[in-house]
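*Asks:* My questions concern the predicted model and sequence given below.
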Amino acid sequence: MGSFFASRRGLVIGLAIAVVLFFLSAFVVPEEEQAVVLRAGEPVGTVNTTTGDTNAGLYFRVPIIDQVRRVEKRLLDLEMNDEEVLSNDQQRLLVNAYARFRIVDPVRMVERAGSTDGVRAALEPILNSVLRQELGRRTFQAMLTAERGAALANVRANLDRQARQYGAEVIDVQIKRTDLPQGAPLESAFQRMETDREREARTIRAQGSRDARIIRAEADAESARIYAEAFGKDASFYDFYRAMQSYDATFAKENGNGAESSIILSPDNEYLRQFRGRR
């Protein structure tokens, strides 16, 4: 009887030890995470990485000896606070930017940065430096045009090159806000922009006036050419046509001052020859 209870107690203890060992060795990796298994501080395996053969699920490790370092698999944000940047036209700009990245090599990340927070701490000054260099090559007005996209593409490429050494890949870099500092610099920039627009408007008006004079001169020349051709083909008709225009202007009911016109001419006056049918 005593041996029965002893064997039963040993079975219970064995099951308890097995359960404890199971919970100590088993670990679950969800879809949004990847894991690095460390043994004595050295990586010996990975789970659910972007380039690995394993997927999310239940896995086992050697209890106590192995450690599991979990790494975020989703996109991560890198925020940059307002930083003062000097543009190519010597404008001091307050730039607020952010980058999005993900961990593509968790082993390297663990070895070089330790955690995703370590990656952020390493990339933040790099983003600041790269952004300063890139914006320093461009003017403030250029950052308000399509050239801004090219500048950010260069920033992303340079930041990604630096991020690879920490096992990260930079997906995107964007500028949330680009402002001029408050006070005299901002007012001076607005005045300079207003002066530039006024100068541009004067240039456009001068070009328009020049083009109008050219078009008017060309039209007068064309008119003179047509009149000359008409006079050369039929001088009598041309003389008659010009006389009719003169009569219309001379015998109008009102002159330019709004008063009626009165003209006294003798019947044989040369000016009235077209009324007499004399050519």
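*Replies:* Received it, and whenever you're ready, just let me know what you need.
*Asks:* Please count neighbours and contacts with C-alpha atoms only from this point.
*Replies:* Noted.
*Asks:* just the helices in the stretch 151-279 of the chain please.
*Replies:* If DSSP state H, counting those that start in this stretch is used as the criterion, the helices of the stretch 151-279 of the chain fall at 184-233, 235-250.
*Asks:* Go through those and name the closest to V155.
*Replies:* When these are ranked by proximity to V155, the top entry is helix 184-233, at 25.7 Å, counting by Cα to Cα.
*Asks:* Could you give the separation of the closest one from the chain centroid?
*Replies:* Averaging C-alpha coordinates over helix 184-233 and over its chain gives two centres that are 34 Å apart (Cα atoms, centre = their mean, to the nearest Å).
*Asks:* just the strands in this structure please.
*Replies:* Per DSSP state E, the chain has strands spanning 26-29, 33-39, 42-47, 57-60, 66-72, 76-86, 92-103, 168-179. These are given in chain order.
*Asks:* okay if I get those strands as a markdown table plus mean neighbour count and distance to V110?
*Replies:* Below are these laid out as a markdown table (neighbours: other Cα atoms under 10 Å; distance: least, Cα to Cα, whole Å):
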| stretch | mean neighbour count | distance to V110 |
| --- | --- | --- |
| strand 26-29 | 15 | 17 |
| strand 33-39 | 21 | 8 |
| strand 42-47 | 17 | 9 |
| strand 57-60 | 12 | 20 |
| strand 66-72 | 19 | 8 |
| strand 76-86 | 17 | 16 |
| strand 92-103 | 20 | 10 |
| strand 168-179 | 17 | 11 |
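*Asks:* Make JSON lines from these and add distance to G232 to it.
*Replies:* Compiled in JSON lines, those are given as follows (distance: least, Cα to Cα, whole Å):
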{"stretch": "strand 26-29", "distance to G232": "100"}
{"stretch": "strand 33-39", "distance to G232": "95"}
{"stretch": "strand 42-47", "distance to G232": "99"}
{"stretch": "strand 57-60", "distance to G232": "102"}
{"stretch": "strand 66-72", "distance to G232": "93"}
{"stretch": "strand 76-86", "distance to G232": "72"}
{"stretch": "strand 92-103", "distance to G232": "72"}
{"stretch": "strand 168-179", "distance to G232": "70"}
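*Asks:* ok, second structure coming up, stack it against the first:
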Amino acid sequence: MNRIASLVVSIFLALLLLSSTMFVVDQRQYAIVFALGEVKEVISTPGLHFKLPPPFQNVLTLDKRVLTIDTQDADRFITAEKKNLQIDSYVKWRIVEPRTYFVSFGGDESRARDRMLQIVKAALNDEINKRTVHDVISGERGKVMEAIRTKMVGEAKQIGVEIVDVRLKRVDYVEQINNSVYERMKAERTRVANETRSTGNAEFEQIRADADKQRAEILAEAYKEAGRIQGEGDAKAAQIYSQAFGKNPEFYKFYRSLEAYKASFKNHSDVMVVDPNSEFFKYFRSPSSGK
């Protein structure tokens, strides 16, 4: 019975020893095999691997994916104009030299992040100091980010890291000068609005003057054409009247007398003092003969 128990214990110990010599590497990880702080092997191939049991050899895994360092608080920088800016940024990076990275930080990712933040802050400070507020905010923002990334590449390579991307999330003035900046921006926008309004009013007056001129020209041409047509009509009518009344002069006299009567007796209240035997009333006396 004791032999069986001893055998079971031996098998258990053997399995425990064997399990301590095996480890699995994920496809998203590097594995560093080290002994007493010295790197023995770097494994990047996923699968099952073997090593010596502890304490002879140990394994540390490192993430090979793209990681992000996001600044929690905005840092203050001074531009070439000696103006303070608060800038939030983030950096995307990944481990490309696991051995160098392990030697630099002992596999401690928090230490690596702190070092990366120092590098990005130094690069930001160098670039912001050379540029104006306009350049940082909009004019050369892309160039600023690319320059920061270029500056970080060399230092990051020394610690086994590759810089994938650098971005400025937010660029703002410090609280002390926000109000003055807003007032200046407001004044500038007001000036532009007034200039635009003035230009619009000038164009409006010019358009209205042109329209009035065109209207006067059109009306003048219309009156001229109407006068010409009316003149032609009156001449034609006079010709027709002349031809018609020339065939019977007596009827023409009678017609003109009727027109005179109509105009003279237009209002019932009108009073005329005229001799009844005058020439004016000859057709009242004898309409048929005019006598």
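*Replies:* On my side now, so go ahead. Since this is a predicted model, take the numbers as computed values, not measurements.
*Asks:* Quick TM-score on the pair, please.
*Replies:* Comparison of the two superposed chains (TM-score structural alignment, normalised by the length of the first structure) gives a TM-score of 0.64, and 211 aligned residues with a Cα RMSD of 3.4 Å.
*Asks:* sorry, back to before: mind checking the helices of the stretch 151-279 of the first structure for the one nearest to R9 of the first structure?
*Replies:* Using Cα to Cα, those put helix 184-233 closest to R9 of the first structure, at 83.2 Å.
*Asks:* circling back to that earlier point, looking at the helices of the stretch 151-279 of the first structure, which is closest to N128 of the first structure?
*Replies:* Judging these by Cα to Cα, what sits closest to N128 of the first structure is helix 184-233, at 22.2 Å.
*Asks:* Let me have the helices of the stretch 151-279 of the first structure in a markdown table, extended by mean neighbour count and distance to F5 of the first structure.
*Replies:* Converted to a markdown table, these look like this (neighbours: other Cα under 10 Å; distance: least, Cα to Cα, whole Å):
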| stretch | mean neighbour count | distance to F5 of the first structure |
| --- | --- | --- |
| helix 184-233 | 12 | 89 |
| helix 235-250 | 13 | 139 |
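*Asks:* and of those, who's closest to L58 of the first structure?
*Replies:* Using Cα to Cα, the nearest of the helices of the stretch 151-279 of the first structure to L58 of the first structure is helix 184-233, at 59.0 Å.
*Asks:* other SSEs contacting the closest one?
*Replies:* helix 235-250 (3 or more Cα pairs under 8 Å, 6 or more residues apart in numbering; DSSP states H and E).
*Asks:* which stretch among the strands of the first structure comes nearest G136 of the first structure?
*Replies:* Proximity of the strands of the first structure to G136 of the first structure was assessed by Cα to Cα; the nearest stretch is strand 76-86, lying at 5.8 Å.
*Asks:* That closest one packs against which elements?
*Replies:* Strand 76-86 of the first structure sits against strand 92-103, helix 116-135, with contacts defined as 3+ Cα pairs under 8 Å, 6+ apart.
*Asks:* closest to L159 of the first structure out of the helices of the stretch 151-279 of the first structure?
*Replies:* L159 of the first structure sits nearest to helix 184-233 of all the helices of the stretch 151-279 of the first structure, at 30.1 Å, using Cα to Cα.
*Asks:* Any chance of the helices and strands packed on strand 76-86 of the first structure in JSON lines with distance to Q174 of the first structure as columns?
*Replies:* Listed next are those as JSON lines, based on distance: least, Cα to Cα, whole Å:
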{"stretch": "strand 92-103", "distance to Q174 of the first structure": "6"}
{"stretch": "helix 116-135", "distance to Q174 of the first structure": "10"}
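*Asks:* before we move on, back to that, point out the one among the helices of the stretch 151-279 of the first structure that comes closest to A150 of the first structure.
*Replies:* helix 184-233 (23.3 Å).
*Asks:* Now do that closest one against strand 168-179, angle only.
*Replies:* Computed by axes from the mean of the first three to the mean of the last three Cα atoms, to 10 degrees, the angle separating helix 184-233 of the first structure from strand 168-179 equals 80 degrees.
*Asks:* Contacts only, for the counterpart of I128 of the second structure in the first structure.
*Replies:* Matched across to the first structure, I128 of the second structure falls on L135, judged by TM-score structural alignment. Counting by Cα atoms under 8 Å, 6 or more residues apart in numbering, L135 of the first structure makes contact with V85, L86, S87, N88, A151.
*Asks:* 7 Å instead?
*Replies:* With contacts defined as Cα atoms under 7 Å, 6 or more residues apart in numbering, L135 of the first structure is in contact with S87.
*Asks:* Also the one 4 residues further on?
*Replies:* Shown in contact with T139 of the first structure (Cα under 7 Å, 6+ apart): S87, N88, D89.
*Asks:* most surrounded residue in these?
*Replies:* S87 (21 neighbours; other Cα atoms under 10 Å).
*Asks:* In this structure it contacts R132, no?
*Replies:* No. Between S87 of the first structure and R132 there is no contact under Cα atoms under 7 Å: 8.3 Å.
*Asks:* about what we covered before: right, and the helices and strands packed on strand 76-86 of the first structure - which one's nearest E187 of the first structure?
*Replies:* In terms of Cα to Cα, the element of those nearest to E187 of the first structure is strand 92-103, at 12.5 Å.
*Asks:* any idea of the angle the closest one forms with strand 33-39?
*Replies:* Angle of strand 92-103 of the first structure versus strand 33-39, following the same axes, to 10 degrees, is 70 degrees.
*Asks:* matching residues in the second structure for strand 92-103 of the first structure?
*Replies:* Under TM-score structural alignment, the match for strand 92-103 of the first structure in the second structure covers residues 84-95.
*Asks:* Then stretch 150-169 of the first structure?
*Replies:* Using TM-score structural alignment, the partner range for stretch 150-169 of the first structure is residues 143-162.
*Asks:* Any buried residues in that stretch, and which?
*Replies:* Buried residues in stretch 143-162 of the second structure, counted by 16 or more other Cα atoms under 10 Å: 144-145, 147-149, 151-152, 155-157, 159-162.
*Asks:* okay, the helices of the stretch 151-279 of the first structure in TSV with distance to A146 of the first structure next?
*Replies:* Supplementary listing: those in TSV, determined by distance: least, Cα to Cα, whole Å:
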stretch	distance to A146 of the first structure
helix 184-233	19
helix 235-250	59
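*Asks:* nearest to F23 of the first structure, of these?
*Replies:* helix 184-233 (63.0 Å).
*Asks:* Which residues does the match of strand 92-103 of the first structure contact?
*Replies:* Identification of contacts with stretch 84-95 of the second structure by Cα under 7 Å, 6+ apart yields 64-71, 73-78, 160-174.
*Asks:* what does stretch 68-76 of the second structure give?
*Replies:* For stretch 68-76 of the second structure, with Cα under 7 Å, 6+ apart as the criterion, the contacting residues are N84, L85, Q86, I87, D88, S89, Y90, V91, K92, W93, R113.
*Asks:* Give me the aligned partner of V174 of the second structure over in the first structure.
*Replies:* With TM-score structural alignment as the criterion, V174 of the second structure matches P181.
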